[in-house]
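Q: Let me see the structure of the following:
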Amino acid sequence: METGTASQDDAVGEPVWTGLPPGLLTMRRLLLVVWLGLLAVAAGVLLGLFAGPGWAAFALLPAVLIVWGWVGLGRNWRSWRYAERADDLLISRGVLWRAETIVPYGRMQLVEVTSGPVERHFGLATVQLHTAAAATDATIPGLDPAEAERLRDRLTELGEARSAGL
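A: Alright, predicted model coming up:
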């Protein structure tokens, strides 16, 4: 995972990608284990009481989903990255279906930093970029709050500078 500052491109013009912090992966995996673990216990108890002990084995299905989700969340987390270039912001994500969003600074109308209660507990924040076209709105989840605020301020500054030139 490479990190860099805004508009740093190497000699070939490749963007310098920044990955998401590991706290996002920790938060998502913990939520997966908690919710599916509770589902497994509830299913095991209810099926064991009302349908018989043989049916309680179906409570293992959420446990299998925990293992599958654990691996999937890791792959998804590694796929997220962003790069600040001179004229736009790149956001890349996706494991099976890769998506790369390019948001020109001059098209940005609003840059928000949000953090729900679970994100705040893990020290994370989300940056959401809004443009005139709803299809180009972009999100960068799970950032350190200081990085999210820095990115918001920088994107706002660059957006104002680029839109003033239109």
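Q: From now on I want contacts and neighbour counts done on CA atoms only, so please keep to that.
A: Will do.
Q: Would you map the strands across this protein?
A: Here the chain has its strands, by DSSP state E, at 18-19, 81-84, 88-93, 99-104, 108-114, 125-131, 138-143.
Q: Kindly reformat those strands as TSV containing mean neighbour count.
A: As requested, those are exported to TSV (neighbours: other C-alpha atoms under 10 Å):
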stretch	mean neighbour count
strand 18-19	18
strand 81-84	24
strand 88-93	19
strand 99-104	17
strand 108-114	18
strand 125-131	20
strand 138-143	21
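Q: and of those, who's closest to residue 66?
A: strand 138-143 (21.0 Å; C-alpha to C-alpha).
Q: So which elements touch that closest one?
A: Contact here means 3 or more C-alpha pairs under 8 Å, 6 or more residues apart in numbering; DSSP states H and E; on that basis strand 138-143 packs against helix 22-50, strand 125-131.
Q: so of those, which one's packed in deepest?
A: Highest mean neighbour count among the helices and strands packed on strand 138-143 (mean count of other C-alpha atoms under 10 Å): strand 125-131, with a mean of 20.
Q: name the helices or strands packed onto that one?
A: Short answer (3+ C-alpha pairs under 8 Å, 6+ apart): strand 125-131 packs on strand 108-114, strand 138-143, helix 145-164.
Q: one more to put side by side:
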Amino acid sequence: MTNSPDPLSPDSASPTTTDTPTGAGAPSGADAPSGTLDRGTYDALLEPRGANRLPLRLAVGDGVWHQISRRYVTVQLISTIAFLVLVVAVALVVALVLHQVWVWIPAGVVTVITVWTLVILPRQARAYGYQLRTDDLVFRRGILWQRLVAVPYGRMQLVDITHGPLDRLFGIAQLKLVTAAAATGVTIPGLTQEAAERLRDTLVAVAETRRTGL
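A: Predicted structure coming up:
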């Protein structure tokens, strides 16, 4: 399979296509800083495995897969551990002060689920990826339960960047793509601030171009 130029790649200044009118494709990335989207990310996208234990390659098109920042795992670990400490503290208060020993049952269930979440978190983070194709953005996540969404540039209505206190501390953000159909909306977590801003500006520009038909 032959890959076409990534819209944000420095080598995509002169994309070649035969079925897209001039100006209707993804904007040129000639002025993009080299490696903006891939700086500080994982080296390889984690692929699901089939019954023969070989990776099941998701051949979805003509772009290049980009991944999220490694710092996303750190932020999620901190917030999840803080939640777990809070659950244990509440359970201790209820059990020792109010003498309600039944509280250890739901607290134990929550603890097991939370610990399992911490264990699989690094693998989940490596399974996030997005691809900038000629006509749309493709987002994927998940290993056992996979989700693959293609969002046409012309249907994007809002591109929003959000980040909490921990996100700002570690320099990451979430990029949310809103379309007319709620089911096709996408939130890409764990982008570096630089990558989120660059991606937002480019997507807004190409979406506006597609809507106006230029």
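Q: Just give the TM-score of the two.
A: Once the chains are laid over each other, their TM-score by TM-score structural alignment, normalised by the length of structure 1 reads 0.80; 160 aligned residues with a C-alpha RMSD of 2.8 Å.
Q: Columns distance to residue 63 of structure 1 on top of the strands of structure 1, output as CSV?
A: CSV is the format used below for the strands of structure 1 (distance: least, C-alpha to C-alpha, whole Å):
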stretch, distance to residue 63 of structure 1
strand 18-19, 29
strand 81-84, 30
strand 88-93, 27
strand 99-104, 30
strand 108-114, 32
strand 125-131, 29
strand 138-143, 26
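Q: Can you tell me which of those strands is nearest to residue 7 of structure 1?
A: strand 81-84 (5.3 Å).
Q: helices or strands next to the closest one in the packing?
A: If contacts are counted by 3+ C-alpha pairs under 8 Å, 6+ apart, strand 81-84 of structure 1 sits against strand 18-19, strand 88-93.
Q: Over in structure 2, find the residue span that strand aligns onto.
A: On structure 2, the counterpart of strand 81-84 of structure 1 by TM-score structural alignment is residues 129-132.
Q: likewise stretch 31-38 of structure 1?
A: Using TM-score structural alignment, stretch 31-38 of structure 1 pairs with 79-86 in structure 2.
Q: Residues contacting the matching stretch, please?
A: 111, 114, 118 (C-alpha atoms under 8 Å, 6 or more residues apart in numbering).
Q: cool, and stretch 57-65 of structure 1?
A: Contacts of stretch 57-65 of structure 1 (C-alpha under 8 Å, 6+ apart): 36-37, 39-41, 43-44.
Q: circling back to that earlier point, would you mind giving the helices and strands packed on strand 138-143 of structure 1 as JSON lines with distance to residue 137 of structure 1 added?
A: Output for those, formatted as JSON lines (distance: least, C-alpha to C-alpha, whole Å):
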{"stretch": "helix 22-50", "distance to residue 137 of structure 1": "21"}
{"stretch": "strand 125-131", "distance to residue 137 of structure 1": "5"}
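Q: closest to residue 96 of structure 1 out of those?
A: Nearest of these (C-alpha to C-alpha): helix 22-50, 18.2 Å.
Q: Following superposition onto structure 2, what is the mean distance for that closest one?
A: Helix 22-50 of structure 1, aligned to structure 2 and superposed, deviates on average by 2.0 Å (mean C-alpha distance after the TM-score superposition for structure 1).
Q: got the angle for that helix vs strand 138-143?
A: Per axes from the mean of the first three to the mean of the last three C-alpha atoms, to 10 degrees, the angle that helix 22-50 of structure 1 makes with strand 138-143 is 80 degrees.
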